[in-house]
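Enquirer: Got a sequence here, can you build the structure:
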Amino acid sequence: MAASHTLNLHSTPKAVREAARQGLLTGPTSGLASGYVQVNLVILPEAEAAGFMRFCQANPKPCPLLAVSEPGARTCEAMASDLDIARDVPAYRIYRNGVASQTVADVADEWRDDLVTFALGCSFTFEHALIQAGLSIRHIDQGRNVPMYQTTVPLTPAGGFQGNLVVSMRPFSAADAIRAIQITTRYPQVHGAPVHLGHPGLIGISELHSPDYGDSVSVKDDEIPVFWACGVTPQQVLIDSGVSFAITHSPGHMLVTDIPDSTLALF
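Expert: You can find the predicted model right below:
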């Protein structure tokens, strides 16, 4: 990740966004700007926005909706006052006719007046709380992107969108897994408690060391793989639903907002 010597847990959200906007930050955002909410982005034409809104409402675990922009707006005051949605993410994916056709550094040239941005909660947010509690996050420790997997768990079809759940995985000892469940339950707007722990085959994951997105991480013999609903789920849904045009963040490359993590905690 470029500029990693200056961007870390203590970086400000604005510094992370500016580094992405200038092309200095091109890697994953996990572990950056501790204490601030990171979000997944789904950007769709207005004609499909109402349908996607219904899909999020029907599937709040993988698609916890935090903010929605006005059509054509590249700003969203609910996330940050100086935001440029088209340039402040380290990497974007562009979808055409259900195919992820490009990964690009910004989408200013692709922007249209009818595009609506959906900001969805991201598990990178609750990682800060896990670290504060003394838990070790393997992909951060190993300098990798979080491993993410397609599952056989079906979502509720709605608004013309359908597909299966995508999950992220973090390995923990049994005691730490219990603590991680307790902590993440406090954050339902960023996926909340895990959806599965233990045998990955029970949710259709055949090979733990070959994630569909992100990077593989080591899992020790005395550790349990713990799986959370993942904000990459809508990206797979866009493919499965064959949308004509859409933009998202590239998996693991989130938008860092000015929203404090503490505002999302239930207790």
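
Enquirer: CA only for contacts and neighbour counts going forward, please
Expert: Will do.

Enquirer: Do I have it right that residue 49 meets residue 56?
Expert: No - using C-alpha atoms under 8 Å as the test, residue 49 is too far from residue 56 to be in contact (10.5 Å).

Enquirer: element containing residue 39, please.
Expert: Per DSSP states H and E, residue 39 falls inside strand 36-45.

Enquirer: on contacts alone, who are the packing partners of that strand?
Expert: Packing contacts for strand 36-45, counted by 3 or more C-alpha pairs under 8 Å, 6 or more residues apart in numbering; DSSP states H and E, involve strand 115-121, helix 124-132, strand 245-249, strand 255-260.

Enquirer: need those in TSV with mean neighbour count and distance to residue 41, can you?
Expert: Putting these into TSV (neighbours: other C-alpha atoms under 10 Å; distance: least, C-alpha to C-alpha, whole Å) gives the following:
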stretch	mean neighbour count	distance to residue 41
strand 115-121	25	5
helix 124-132	22	14
strand 245-249	24	5
strand 255-260	22	8
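
Enquirer: Would you do the same for the sequence below? I want to compare the two.
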Amino acid sequence: MDSFRRRVLAEGRLHWRDLPWRRTRDPYGVWVSEVMLQQTQVSRVDGRWQRWLARFPDPASLAAAETADVLSEWQGLGYNRRALALQRAASEICGRWGGRVPRDAADLVSLPGIGPATAAGIRAFAFDLPGVYLETNVRAVFLHEFFPDGEKVPDRVLVPLVEEACPEVGARGWYYALLDYGAHLKRTVPNPSRRSAAHGRQSAFEGSRRQKRAALVRLLLEAREVGAGGLALEDAVASLGEQEAAKGRPEPAAGLVEELLEELAAEGFCRRGDGMWSCR
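Expert: Below you'll find the predicted structure:
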């Protein structure tokens, strides 16, 4: 394991990426970067992370914001649920810890949208605490180094290795090195992550229910921006139908659009009142 650590640290120095969220130890800023980077390209997050922090600089400001403003700021980063989870977690942090992001792993994973990997990332990058931070680039390194011929390697096999390799002191630098070495491997060799049992191709977004839900959220936000006060069902059906037709897809039935709006309302994205749908 010592030789593996030396190799990772050397590769990390060689392929170091000077990313803006690496210049802070603020737990809130680290947490936001971890959530934004989930299934999102680094280049897309650079710039958006800074803008988010300028608008919502701490958990208190995020918790107090209009949900529509939070969703508006999130547009383009994918998975709108993550924005809602961030705001809900910020509210809990303000209520339970006086606005300070906790450092205990159990406390972190008790918050909406924070799983073991995100908790480990916050602990490592904000508090320099050891833990099992197993994300795609880290997974790539361990598969490349320990299982060069392995196929469908399960995370349960990797977790003990990740835990053993992480130093008690210097977790922050260690995981940055792993991330940068993993990113380098993905550019230069067949992606080792594809040999993980956890690897799976994401279902197509275009034409999916998820794509239509995202489009409806954007339509609701646009209606708010122009002061329309909301969107009638027939207008939502017409606008979404136009978008779908422009892409060569069938226009959705009114029943489907209403069903999607009700789903969004149940999840906290919007509400219905006086025959109009509007963002919360």
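
Enquirer: Work out the TM-score between the chains.
Expert: For these two chains in superposition, a TM-score of 0.26 is obtained (TM-score structural alignment, normalised by the length of structure 1); 121 aligned residues with a C-alpha RMSD of 6.5 Å.

Enquirer: how far off strand 255-260 does the strand holding residue 39 of structure 1 point, in degrees?
Expert: With axes from the mean of the first three to the mean of the last three C-alpha atoms, to 10 degrees as the basis, strand 36-45 of structure 1 and strand 255-260 are set at 130 degrees to each other.

Enquirer: immediately after strand 36-45 of structure 1, which helix or strand?
Expert: Sequence-wise, the next helix or strand beyond strand 36-45 of structure 1 is helix 46-58, with elements assigned using DSSP H and E.

Enquirer: quick one: that next one to strand 115-121, angle?
Expert: Our comparison of helix 46-58 of structure 1 with strand 115-121, counting by the same axes, to 10 degrees, yields an angle of 20 degrees.

Enquirer: Which positions in helix 46-58 of structure 1 come out as buried?
Expert: Residues of helix 46-58 of structure 1 classed as buried under the neighbour-count rule (16 or more other C-alpha atoms under 10 Å) are 46, 48, 49, 52, 53, 55, 56.

Enquirer: Just the closest of those to residue 170 of structure 1, please.
Expert: Within the buried residues of helix 46-58 of structure 1, distances to residue 170 of structure 1 taken as C-alpha to C-alpha reach their minimum at residue 56, with 24.3 Å.

Enquirer: separation between that closest one and residue 120 of structure 1?
Expert: Using C-alpha to C-alpha, to the nearest Å, one obtains 9 Å as the distance from residue 56 of structure 1 to residue 120 of structure 1.

Enquirer: same deal with residue 95 of structure 1?
Expert: The separation that residue 95 of structure 1 has from residue 120 of structure 1, given C-alpha to C-alpha, amounts to 18 Å.

Enquirer: Then residue 128 of structure 1?
Expert: The value you get for residue 128 of structure 1 to residue 120 of structure 1, if C-alpha to C-alpha is used, is 17 Å.

Enquirer: One more: residue 237 of structure 1?
Expert: Here the distance between residue 237 of structure 1 and residue 120 of structure 1 works out to 14 Å (C-alpha to C-alpha).

Enquirer: what do you get for residue 152 of structure 1?
Expert: When distances are taken as C-alpha to C-alpha, residue 152 of structure 1 and residue 120 of structure 1 turn out to be 22 Å apart.

Enquirer: ok now do the residue lying closest to residue 42 of structure 1 once chain neighbours are set aside, which residues does it touch?
Expert: When the adjacent residues along the chain are set aside, residue 42 of structure 1 lies closest to residue 248, with 4.7 Å between them (C-alpha to C-alpha, 6 or more residues apart in numbering). Applying C-alpha atoms under 8 Å, 6 or more residues apart in numbering to residue 248 of structure 1 gives the contacts 40, 41, 42, 43, 92, 93, 94, 235.

Enquirer: Let's have those residues in TSV, adding distance to residue 65 of structure 1.
Expert: Putting those into TSV (distance: C-alpha to C-alpha, whole Å) gives the following:
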residue	distance to residue 65 of structure 1
40	10
41	10
42	10
43	13
92	19
93	20
94	21
235	15
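
Enquirer: May I see these organised as TSV, with distance to residue 164 of structure 1 and neighbour count added?
Expert: Shown next, in TSV, are these (distance: C-alpha to C-alpha, whole Å; neighbours: other C-alpha atoms under 10 Å):
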residue	distance to residue 164 of structure 1	neighbour count
40	17	31
41	18	28
42	17	24
43	20	25
92	22	23
93	19	21
94	20	20
235	11	25
